[in-house]
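Undergrad: The sequence isn't on hand, but the structure is:
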């Protein structure tokens, strides 16, 4: 007889994974921790039940409805929880999460895809250990981390830049040399990303780049980066990023040039015009409201 809780976990696993991605894009760290725990419990329940059935010689529960390997869900749950804890400043708990996905080879019955996922999470564990070291002020690890990013998959670039900038801002550390190494690749990015997570990384790296420049009194560069990021946030429909960047630009607008203020006004007029486009009986001509009748 099938365990109803296990059957429910099978149907929930893919949904919980999608929910984690959504909460990451919204930067809701408490929700991420809650959902990550549910995902880990669900995949653990499924895995343990199948191990028990195999030991008893009973038919295993069909996992074909899962979009990824069992190892992926174990790792993804702990990576997501670790990131949320890191963002909340609980580095000790975040390290505990890293330990849980450093080595997932204990999972029985992994196919080629599963083995690849194990290797991927092993790499992420190394990367996120560097991240926590830097965020705890161990800036002597920066050269090693820069080399690690160079040698890693492309998807590690933006999270790596974000970590470097966060540590630099937090500890008043000059990382110009590190940023310069990645500048050609960063300049080639156009923000055409397909997932909310990638959009979040792209906008956040611009936001932190602006903050880093502001903290170093490079106001012109900071406001130019903010304007670029505001335009990309609008294009990519990233409301979370837009709110932060808008507040940043307005707060430091006293340092803006006439051209920068004009560019900011043009962007906001464009947004307002688009928002009012479908309003009945009213139009926006760029400077005032006019009747559409």
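TA: It's in. Keep in mind it's a predicted model, so treat the numbers as computed, not measured.
Undergrad: going forward, measure contacts between C-alpha atoms and count neighbours the same way
TA: Fine.
Undergrad: Residue 290: which element?
TA: Secondary structure assignment for residue 290, by DSSP states H and E: strand 289-291.
Undergrad: can you give me the helices for this protein?
TA: Listed in chain order, the helices of the chain (DSSP state H) span residues 4-26, 29-56, 70-87, 91-102, 112-135, 142-151, 157-171, 176-187, 196-215, 219-235, 239-251, 258-275.
Undergrad: Nearest to residue 286, out of those?
TA: helix 258-275 (6.1 Å; C-alpha to C-alpha).
Undergrad: put this beside the first:
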């Protein structure tokens, strides 16, 4: 560990080698000469604020954070911590991606008598500033150090870690769900609403329909309880305190019904699912709706119509297809889930819908495959569309779509979907063109190389 004078010695050496006196450097940097003298020569020396260090660094012409590896001693005096200096320093370290400085600070904090509160507070400040990866270092330390399993800080830290783990990798997402799930009910209500919605959405992309049901039931119950309490308080105290949540309360209420609908639909429990559509079809009765709230109510109204069409199609009511197509034209954001419903119903009930598929194909081509739910729907659409073409003996077209589905499954690291796609391809391999067989072989080599943990020999493959 550097001594307390090392950062001052370093600064003085650089001032001397650059030919600066305190007076000339003070004029150049805009810092008071007396302050510089107190910092460098005081007995004891005056602590350096991180902003002052940044000014010194900039004036000397060095990159930002040049002296940061020496600054940590400014923040500690034995086992005492100067949060006034430590917190700005760590936020700047995060902004400059100085991970080693952050890790060193955590080690020093763990040597102090009560480090968990400071670790948690810094983690929260970094998280709120969008420094998710850096905040995880501090939340992970809290998760490891906190002995009280019912601690609110522990639950929030686990929630932050769960949120930071979300990405395109299905396996990693499921691991994150398993780790966080036991802590969800220990969160404050505002975080709990957000957490239940996120858990349900993640499980949606993983096709864990029983889990989607469970979290949507919990979300619906909590949103209703919060809403009733707000109404009681409004009557009793003539005030309406709003929880600090990411979304308007009506979103959690409506999503509790919507996600329940989808979970039941995916389990072929169509009649039960229809009962929940009415729960979010018209939420205009919801009190305390602001402009954002009213926009959300309008969205739920559209989604309810879309899901009502979906359930009718999946139960064999093909007569509504013209109305459904008009609905999709009026609401192009619903085209992907709508086409999936139409193609799935066509495969289930033996009809064809070529004009609809052709009309909407351009929208599907423009998908950016960024949103996990959108990627999941895109995969399901391609998989169902391949079956649709095989029914028509259009083997080349069917295989082309199953190859796209296989790429999407691989990008999500979704073993179930990869196996499903491979099985379907192998069933129709004899009908594949030589080019399609080569493309399939390259995909399988890429998948196998990832499983074995080493790069493919001699070449790299990239998917469009």
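TA: Good, I have the coordinates. Given the structure is predicted, the values throughout are model-derived calculations rather than measurements.
Undergrad: circling back: redo the helices of the first structure as TSV? Include distance to residue 289 of the first structure and mean neighbour count.
TA: Written out in TSV, the entries for the helices of the first structure read as follows (distance: least, C-alpha to C-alpha, whole Å; neighbours: other C-alpha atoms under 10 Å):
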stretch	distance to residue 289 of the first structure	mean neighbour count
helix 4-26	33	17
helix 29-56	40	18
helix 70-87	43	23
helix 91-102	51	18
helix 112-135	49	19
helix 142-151	51	16
helix 157-171	41	21
helix 176-187	39	12
helix 196-215	32	21
helix 219-235	22	20
helix 239-251	23	17
helix 258-275	10	14
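Undergrad: Could you find the closest non-adjacent residue to the corresponding residue of the second structure for residue 24 of the first structure?
TA: Under the alignment defined by TM-score structural alignment, residue 24 of the first structure is paired with residue 204 of the second structure. Closest residue to residue 204 of the second structure apart from its sequence neighbours, by C-alpha to C-alpha, 6 or more residues apart in numbering: residue 212 at 6.2 Å.
Undergrad: Point out the other helices and strands that the strand holding residue 290 of the first structure packs with.
TA: Using 3 or more C-alpha pairs under 8 Å, 6 or more residues apart in numbering; DSSP states H and E as the contact definition, the elements that strand 289-291 of the first structure packs against are strand 282-284.
Undergrad: surely residue 50 of the first structure meets residue 60?
TA: Yes. The criterion here is C-alpha atoms under 8 Å, and residue 50 of the first structure meets it with residue 60 at 5.3 Å.
Undergrad: and for the two, which residues touch both?
TA: Both residue 50 of the first structure and residue 60 lack any common contacting residue under the criterion C-alpha atoms under 8 Å, 6 or more residues apart in numbering.
Undergrad: And residue 257 of the second structure, how close does it get to residue 312 of the second structure?
TA: Computed as C-alpha to C-alpha, to the nearest Å, the residue 257 of the second structure to residue 312 of the second structure distance reads 18 Å.
Undergrad: Please apply the same query to residue 454 of the second structure.
TA: 48 Å.
Undergrad: likewise residue 155 of the second structure?
TA: For residue 155 of the second structure, the distance to residue 312 of the second structure under the criterion C-alpha to C-alpha works out to 42 Å.
Undergrad: before we move on, the earlier item: and the strand holding residue 290 of the first structure, which stretch of the second structure?
TA: When the second structure is aligned by TM-score structural alignment, strand 289-291 of the first structure has no counterpart there.
Undergrad: try stretch 158-169 of the first structure
TA: So stretch 158-169 of the first structure is aligned with residues 336-347, judged by TM-score structural alignment.
Undergrad: Just the residues contacting that stretch, thanks.
TA: Surrounding stretch 336-347 of the second structure, the residues in contact under the criterion C-alpha under 8 Å, 6+ apart are 306, 310, 313-314, 316, 328, 352-353, 357, 360, 363-364, 377-378, 380-381, 384-385, 387-388.
Undergrad: Tell me which residue of the second structure matches up with residue 251 of the first structure.
TA: Applying TM-score structural alignment, one finds that residue 251 of the first structure aligns to residue 427 in the second structure.
Undergrad: Please disregard the earlier target; I meant residue 94 of the first structure.
TA: Taking TM-score structural alignment for the superposition, residue 94 of the first structure sits opposite residue 273 in the second structure.
Undergrad: and the match of stretch 158-169 of the first structure, how far from the first structure on average?
TA: Mean deviation of stretch 336-347 of the second structure from its aligned counterpart in the first structure after superposition (mean C-alpha distance after the TM-score superposition for the first structure): 0.5 Å.
Undergrad: mind listing what residue 135 of the first structure touches?
TA: When the contact criterion is C-alpha under 8 Å, 6+ apart, the partners of residue 135 of the first structure are 163, 166, 167, 170.
Undergrad: Now do it against residue 128 of the first structure, distance only.
TA: Summarising the geometry, the distance separating residue 135 of the first structure from residue 128 of the first structure, computed by C-alpha to C-alpha, is 10 Å.
Undergrad: Please apply the same query to residue 73 of the first structure.
TA: Between residue 73 of the first structure and residue 128 of the first structure the distance, using C-alpha to C-alpha, works out to 18 Å.
Undergrad: next one: residue 18 of the first structure
TA: Residue 18 of the first structure sits 22 Å away from residue 128 of the first structure, going by C-alpha to C-alpha.
Undergrad: same check, this time on residue 185 of the first structure
TA: With the distance defined as C-alpha to C-alpha, residue 185 of the first structure ends up 21 Å from residue 128 of the first structure.
Undergrad: Ok, residue 214 of the first structure next?
TA: Look at residue 214 of the first structure and residue 128 of the first structure: by C-alpha to C-alpha, they are 27 Å apart.
Undergrad: what's the counterpart of residue 34 of the first structure in the second structure?
TA: Residue 34 of the first structure maps onto residue 214 in the second structure, by TM-score structural alignment.
Undergrad: was I right about residue 204 of the second structure contacting residue 373?
TA: Yes. Taking C-alpha under 8 Å as the contact criterion, residue 204 of the second structure and residue 373 are neighbours in contact, 7.4 Å apart.
Undergrad: In the first structure, what range does stretch 154-165 of the second structure match?
TA: On the basis of TM-score structural alignment, stretch 154-165 of the second structure is assigned to no residues in the first structure.
Undergrad: gap between the two ends of stretch 58-75 of the first structure?
TA: As for stretch 58-75 of the first structure, its first-to-last residue distance stands at 27 Å under the measure C-alpha to C-alpha.
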